[in-house]
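K.L.:
this is a predicted model, with the sequence first.
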Amino acid sequence: MTVSTSQLQRFAGDLSFPLDRFQIDACTALEAGHGVLVCAPTGAGKTIIGEFAVHLALAAGRKCFYTTPIKALSNQKFAELTARYGRDTVGLLTGDSSINPDAPIVIMTTEVLRNMLYASSDALRGLSHVVMDEVHYLADRFRGAVWEEVILHLSQDVRLVSLSATVSNAEEFGAWMETVRGDTTVVVDENRPVPLSQHIMVGRRLFDLFDSRSQSRDGAAKLVVDRELIRHVKQRQSLDHADRWQAPHGRGRGRGGHNTSAANRPLPRPEVIAKLDQEGLLPAITFIFSRAGCDGALTQCLRSRLVLTTPEQAEEIRYIIDKHTSELPREDLEVLGYWEWREALERGLAAHHAGMLPVFRHTVEELFVKGLVRAVFATETLALGINMPARTVVLEKLVKYNGETHAELTPGEYTQLTGRAGRRGIDVEGHAVVLWQPGTEPTEVAGLASTRTFPLRSSFRPGYNMSINLVEQFGAAESRELLERSFAQFQADRSVVGLVRGIDRNAKTLEQLLARLGGADGEYFEYAALRERLKDREKTLEKQGRQDRRDRAVDSLRGLSRGDVVSIPSGKRSGLAVVLEPDDDRADPRPLVLTEDAWAGHLSASDFPSPAESLGRMRLPRFVDHRTARTRRDLSAALRSTGISAASDRKRRRSTAADDRELATLRRSIRSHAVHSRPDRDELGRIGERYNKLARDTESMRQKVSATTNSLARTFDRILSLLNERDYITSGRTPSVTEHGSRLSRIYSESDLLVAECLRQGLWRGLAPAELAAVVSAVVFESRQEGDTTPQGPTGPIRHALAETVRVWGELRADEVRHKLPPTREPEMGFVKAVYRWASNNTLADALLAAGDHGKALSGGDFVRWCRQVIDLLDQVRLATPDPELSKTASRAVSALRRGVVAVDAA
């Protein structure tokens, strides 16, 4: 394919492969001075456009920032660009790494660039291009706002290269980019560079999901589920049903005494991998939606005889392992599960999930890319950008836990996971394999595989830190305008277009109905108003009557004594009952009774539409054990023999409505009204009812439009109101940031305002370094299960500081409720002891046990990740606090934490 533009010609000339059409289109637009949004499947080669942006910046003597959502991707891109342009030209900036930051090309996490923009960093000078890799991360509900902040804050003369997975609303996203960034070319490519074949593995048989022989008349392939697969699955289901019927009677058992329905379960993992190897479908990634599941699958394979490597490959694997792990403290290897992990790698097997030590994950990634690890069991996080393509992707289940409930995979999730299958330049085609088990329907799998719906939804919401930085940079008025230009507000405004059209349609219909009713001042509306008042009065009296009856029933129940015999008027317990235990509760008395049919239980006012009356008394034994069946039988027989009968002639009470003067007046007014005697009164009533319903619906739509329009700006105003109360910004039409606010602007924690308040009130002063780390962990750590929020700690100063932190959180939460703002998360204590022990130079084993989550020790990867987040917040405390002693303590705490496995992974 011909490349016509000059810089693109030079760039393409250095590549070892020809550019695809979508790459040429995007690069051409970029060289013409446009921003670009590129949406393409995983592995299609989107990053080539990002690398061309680097080329253009260098050719012009300018800078290019290449941003990624996670450190692992930043490290990967740093290695690639360093190999291409040399160490002097490329830098790296992540949360804990700073390599050559003044280089013309700097790879960084998106948060780093956001912080640069808020600080008006000198590093932004000379910047001509920014690449935002994996820009669809702006849908992430925890970190997505960062991407929109960067897009909105970047100088207009910076060309933005946005690289996204395939999304179904790319045009909508591109239209927004056009409004906030100027000329933006949207390039969408839905063709996978390597075709994907879909399969279902039923037992040991591997079936194609679709019948490749089915062709439409014009030659295009139709997605028809393979008939042989459907027949085979039906046979398996029939056997399974038959076996379920037979098993309770001792039949339907195969060898070893197991139910033959076990044969309908998926193969054991080692056999699945061996089958894929036999079919030539390795390397493979098996997605299992839990960390424990991944580790369990690896353990199963280790217990088998499965070996996927040659002795020469095992030797190379050992060399790479040693290269990555040589700095790990020897004494920590056992607790990290190092030896089992190493053995698995030497056999070509691995797990990959966030609970692993990062250095372990990076080793697995390198070995997999080199083709030395052939089977990986991974959680879905691997699908989010890590460069680990495979020949085959295996899905064990089509259901995953989403944090709240078990939910079926969406077509977008299925597409993202299976997008890893097929290595460009290596595989002729990729393969997606679903393991069949009872309940898995081939037609449902086909629906997932053939649908390409993956809409991008903004998660952008203003927070305290963002609001302070906006006011500091732009002032309140311009900040509101900026929020109104966000993708979140853009989508919200688009969502009301249909409502606005509906309101317009309804308004025309309402005008027509109004004319038929004689106009707004016509006599019908006076008549309708009287009818409405009558209806409201009847409802009020009915409600009042119900409450009066309940009050009388409550009073009567409170007045009952032990041994009183009452009549239950209706329901399945109707008939006589004797009071065993009275109850004088003022609001809801519930006496314990025994009925004549030997039921014992509590009655309430709802059982008595009219007051309960004692019909007589019955002598009871001193002690009555109503839980004993014999006692109940004897007492019920005694009750029936008392000769007392249920009262049948209750006194009739006049209804409240019968004596109500207002109700009588309204009825007379209606009967004497002119409309009441009109022959078309019923027709007018139907028109009026339609008019009123339509008017109510229209008002509801108007309220929805009002709530949606400028919703972010209103949230921003509520935040400013709270910040003004707490002296973080000044009041008035042009609020400015106070000294306290300036400190808040440097805190990027999820609990930013809580941290700022703790610093402001000096709650963390006087702590030792390990104690400060422990206290800070409480506002960072978040348990995977329900966490402990009771202030606790190994020392008195820790317990006191945590108690004060929780107190401030409670006050802040009350203010947030009052201002109708999302509440700050409550501090959690689950990592306090672990951080304290680690910062006090205890062993890793001791720290992991102290961080136990519901009796289970924290994984090494989670421990390092939380330590890293504590370090990050301590670093912010060091820079934000006005107290020089606290600043020094925070610095010492960082040094105390950054040792051993934490230091290795920070390198």
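P.N.:
Received, thanks. Numbering: from 1, shown residues only.

K.L.:
every contact and neighbour count from this point should use C-alpha atoms.
P.N.:
OK.

K.L.:
contacts only, for the most centrally placed residue in the chain.
P.N.:
Taking CA atoms, centre = their mean, the centroid of the chain lies closest to Arg141, which sits 6.2 Å from it. By CA atoms under 8 Å, 6 or more residues apart in numbering, the contact set of Arg141 is Ser459, Phe460.

K.L.:
how would you label it: helix, strand or coil?
P.N.:
coil (DSSP: H, G, I helix; E, B strand; the rest coil).

K.L.:
then Ser783?
P.N.:
Under the three-state scheme (three-state DSSP), Ser783 adopts coil.

K.L.:
residue contacts, it?
P.N.:
So Ser783 contacts Glu828, Gly830, Asp853 (CA under 8 Å, 6+ apart).

K.L.:
my read: the first one touches Gly787, true?
P.N.:
Right, the one you point to is Glu828. Yes - using CA atoms under 8 Å, Glu828 is in contact with Gly787, at 6.1 Å.

K.L.:
neighbour-wise, which of these two wins?
P.N.:
Comparing Glu828 with Gly787 by other CA atoms under 10 Å, the one with more neighbours is Glu828, at 24 against 17.

K.L.:
in which helix or strand does the more buried one reside?
P.N.:
Under the criterion DSSP states H and E, no helix or strand holds Glu828.

K.L.:
please apply the same query to Ile747.
P.N.:
Here Ile747 is assigned to no helix or strand, by DSSP H and E.

K.L.:
so what's it closest to, chain neighbours aside?
P.N.:
Using CA to CA, 6 or more residues apart in numbering and skipping the chain neighbours, the partner closest in space to Ile747 is Gln876 (5.8 Å).

K.L.:
show residues contacting the helix or strand harbouring the one you found.
P.N.:
In the assignment (DSSP H and E), Gln876 maps to helix 860-880. Helix 860-880 is contacted by residues 95, 336, 354-358, 743-744, 746-749, 759, 773, 776-777, 780-781, 835, 848, 886-888, 890-891, 893-894, 897-898, 901-902, 905 when judged by CA under 8 Å, 6+ apart.

K.L.:
put this next to the first one:
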Amino acid sequence: MTRLDEFTARLAFRLDEFQHRACTALEGGHGVLVCAPTGAGKTIVGEFAVHLALTGGTKCFYTTPIKALSNQKYADLAAVHGATSVGLLTGDNSINPDAPVVVMTTEVLRNMIYANSRALGGLTHVVMDEVHFLADRFRGAVWEEVILHLDPEVRVVSLSATVSNAEEFGDWIQTVRGDTTVIVDEHRPVPLSQHMLVGSRMFDLFDPAAPPGPAGPRRAEVNPELKRYIRNRILLNDGRDDRRRGRDGQAGRGAGRGGTRPPSRPDLVARLDREGLLPAIGFIFSRAGCDGALKQCLRSGLSLLGPEEMDAVDEVVDRHIADLSPADEDILGVAEWRAGLRRGFAAHHAGLLPTFRHAVEELFTHGLVKMVFATETLALGINMPARTVVLERLVKYNGEAHVDLTPGEYTQLTGRAGRRGIDVEGHAVVVWTPEAVPEQVAGLAGARTFPLRSSFQPEYNMAVNLIGRLGLDGSRELLNRSFAQFQADRSVVGQARKVDEARRRLRKLDVDLAGAAENRGLEPGGPVGDDATDDEPYAGFLGYVQLREDIRRRERDLKSERRAADNRSTLADLAALKRGHVIGLHGGRHRGLAVVLEAAAQSADPKPLVLSEDAWCGRVGARDFVNPPEVLGNMRLPKQVDRRTGRGRRDLASALRSTGIEAPRGRSKKRAAAADDRELARLRRALRAHPAHRLDGNDELFRLAERRNRVVREIVSAERVIGERTSTLGVMFSHIVGVLEELGYLEVRSTKSGESRAEVTAAGQLLSRIYSESDLLVTECIRGGVWDGLAPHELAAVVAAMVFETRRESFAGADAMPGNAALRNALARTVEIWRDVTVVEARHRIAPTREPDTGFSVAVSLWASGRSLTESLAAAGERGQLLSPGDFVRWNRMVVDLLEQIRLGVGADTRLADSARAAVSSIRRGVVAAELGA
């Protein structure tokens, strides 16, 4: 019996074809990359890797991107293989770390590799769950570091959501890891039906009468009944608005939305319940939105659970809050949270206390929570499948701006719909609003995959670890093997092909040019070949042709500069127009006089509202003017202008014509060309003086030469693109090495052969153990003794400034120095060092290290001093942070993590290590201790 047979014998189901192929390849000694939809059962391949390690007497590490998923996977594997065989390492949690199977976050494995941990001995398999996190711009590099650094004998099991460039990703893994089998399966084990909810009516998104598209159950045609209903609904609503304007004289506030409002959350849940579509996850892309939806349902009186189910909920809740004190329960709102759970509702987002989220996940999995309002973080690997997924909006805030959902994000979110072995099909419901166009939703639903793009780039900690292990040349070689470089190299294949083709054309053109010159009796030297060489015997003539092209280019540049200046002037003049200004229109369909009714609202693209003398009313922008608008006069306007009715517009136009202001005849003269441009004059003189100027300008010789110059420009442009794309990582690494050398973390010297050698200094060894976004700043502060002598709660406060990042605009920044004199002095000196570091970074063209943020410093200082959760949260609120309990625990986790790194980095026999140890101990209490120990 094979080990795969042993494994499948204990399963309650048969393996799907893709699972069987992947497990067979794994048993055959291959690495595997498995790309399949959410819920398809990819993790069974990872579980088989665990089985292979246990039966073979070796080790398997199972890595995940987030601690919550690690905790969940640890519980699953421990339930199957026993607690003695499975361990857990998540940075702030260590359970049985010497077990043959250890579940961990990917960062933990990366740190073990850099530390050359003894735990790596006997390791034969590494499972990288959710490996598509490699694209994450903040943490994605960790996945590439692990894949690149693992011993070649280790078999890597990479589990990914479906990506459109799986073959490219697989090719890279094969290149850097050796024999790897790539398995792509796009089949969903539970079919997904797409719907739109318009008001109280539910429609299929795709036309049920249309034939299936190439993607199987997905249909290409949008449901015509859905489109017709939306169109009628909008028309009906517009009619109501017109009648309202007729009564009120103008549209009321919120007009245009009365008949297009989405259903209330309680109505939505009730509708899903009637349709048999619960349990459901409603994705709302804000924490406040999730909490607000929950409160709406609680106020409605709606309940989804019976008495026995309520008792079961109480049992789970009591177990999860057992470690909370009564005071903590009050401030955490346990009573209201419990009330929602007892009626089948819950919120799920990062602002909640982790124990609350774990309880929700357990209750939802057991069917005791019917409706969860969640942010998109729930879609990142947590095992919470539902029958239905609801999307209220197709726009989310990405930290910088509100952006449309991508097809990949839509697929990830809706992938939660459909429970394998329970549901015949899953359902994705998009709530219609005027902004949610059915064709847009169909485009998202029809795009099954998204491309995986590397986010790998060298950083300070990575650089010293790489150089310490591999040296300078070895580090550069490893960077060249990264997926980022692999993609860059692939992207220039087309450019390289263009260069090769262009060079062939260039050689042919040189032959043709020589023939044409000989036909004209021109010699390689002589009057048009004074700069001749063996490679370019007609270089002088080519120089003449280049002069002609330089003149044309200069004329185009001057024209472009003139046009840009005109455009800037037009924008400035449009932005300066005031109500009542009369201007002239010359472009577009409307000409003559126009009066400004409303000044422009935006300075970047000003578009004032005007009414022309032919009674047209609309906004005009820079494109409507050949020349900047000129104020011809002023017109007195009534306070209330009737521009919505035809009669009102005609009366205004008549008043405009009667002002006596005359429109200028014809168009204004364009600004004269820069005829006195010195560079243009110099080029023209050189052209007239050139010996080839006497030749016929229409001769074939000129046409061939111009074609040759165009090909040369093609080659130069393509080679520049190739150079830029293939050298980015190397250039960035060199800049980082420059910073580290200047600050004493590396000693770089040249050998007799001219090669550069680098050695990591003692300071560099310390930096290699600090894994933080502000790693260099932290190490500089330790080296400078800035934090020596601080009490534990003070050290916690200053370390918090290294990790905390304000979510709101109320950035505490470098000028907010809270606490006592010792803490204020330490923070001030920390900021001084930060400024010095950024000066060095600017000199080496490196993006500056993030500024310390003291927004959490007072809260963690109070908590580490033994103050209550109420006081600590209130302190954060006083500084404008308004931290949720979940955020409070999360930031304390990060402070503890960095304190532990500092303790281990500086050595056991130092005052700073003692203070860090005491700070960790003082933070690990109450609700924080309960979560860190979970």
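P.N.:
Ah, there it is. Because the structure is a prediction, the values reported are computed rather than measured.

K.L.:
still touching in structure 2? Go through the contacts of Ser783 of structure 1.
P.N.:
Mapping those onto structure 2 (both residues aligned by TM-score structural alignment, their matches' CA atoms under 8 Å) leaves Glu828, Gly830 still in contact.

K.L.:
now the contacts of Ser783 of structure 1 as a markdown table including distance to Ser212 of structure 1?
P.N.:
Shown next, in a markdown table, are the contacts of Ser783 of structure 1 (distance: CA to CA, whole Å):
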| residue | distance to Ser212 of structure 1 |
| --- | --- |
| Glu828 | 55 |
| Gly830 | 54 |
| Asp853 | 50 |
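
K.L.:
list just the nearest of the contacts of Ser783 of structure 1 to Ser556 of structure 1.
P.N.:
Glu828 (49.6 Å; CA to CA).

K.L.:
how much space between the closest one and Gly793 of structure 1?
P.N.:
Between Glu828 of structure 1 and Gly793 of structure 1 the distance, using CA to CA, to the nearest Å, works out to 12 Å.

K.L.:
equivalent analysis for Arg533 of structure 1, please.
P.N.:
Applying CA to CA, the value for Arg533 of structure 1 to Gly793 of structure 1 is 63 Å.

K.L.:
also Pro769 of structure 1?
P.N.:
Taking CA to CA, one finds Pro769 of structure 1 at 14 Å from Gly793 of structure 1.

K.L.:
can you check Arg549 of structure 1 too?
P.N.:
Relative to Gly793 of structure 1, Arg549 of structure 1 is positioned 56 Å away (CA to CA).

K.L.:
who's more crowded, the two?
P.N.:
Gly793 (21 against 18).

K.L.:
and the helices in the stretch 801-907 of structure 1?
P.N.:
Listed in chain order, the helices of the stretch 801-907 of structure 1 (DSSP state H, counting those that start in this stretch) span 832-839, 844-850, 860-880, 884-897, 900-906.

K.L.:
check the mean deviation of the third one from structure 2.
P.N.:
Same thing as helix 860-880 of structure 1. On superposition with structure 2, the mean distance recorded for helix 860-880 of structure 1 (mean CA distance after the TM-score superposition for structure 1) is 0.7 Å.

K.L.:
what span of structure 2 lines up against that helix?
P.N.:
Alignment of helix 860-880 of structure 1 against structure 2: residues 885-905, by TM-score structural alignment.

K.L.:
from the middle of its chain, how far away would that stretch be?
P.N.:
Put simply, stretch 885-905 of structure 2 sits 25 Å off its chain's centre (CA atoms, centre = their mean, to the nearest Å).

K.L.:
do stretch 789-803 of structure 2 as well
P.N.:
Stretch 789-803 of structure 2 sits 31 Å away from the centroid of its parent chain (CA atoms, centre = their mean).

K.L.:
over to stretch 344-353 of structure 2?
P.N.:
23 Å.

K.L.:
likewise stretch 875-886 of structure 1?
P.N.:
Put simply, stretch 875-886 of structure 1 sits 33 Å off its chain's centre (CA atoms, centre = their mean).

K.L.:
give the aligned equivalent of Trp863 of structure 2 in structure 1.
P.N.:
Matched to structure 1 by TM-score structural alignment, Trp863 of structure 2 sits across from Trp838.

K.L.:
I'd say that match and Leu897 touch.
P.N.:
Yes - Trp838 of structure 1 is within contact range of Leu897, at 6.5 Å (criterion: CA under 8 Å).

K.L.:
number of nearby residues for Ala220 of structure 1?
P.N.:
Applying other CA under 10 Å, we find 9 residues neighbouring Ala220 of structure 1.

K.L.:
how about the contacts made by it?
P.N.:
Ala220 of structure 1 touches nothing, counting by CA under 8 Å, 6+ apart.

K.L.:
what's the match for Leu73 of structure 1 in structure 2?
P.N.:
By TM-score structural alignment, Leu73 of structure 1 lines up with Leu69.

K.L.:
report the secondary structure element holding that match.
P.N.:
Leu69 of structure 2 is part of helix 67-81 when elements are defined by DSSP H and E.
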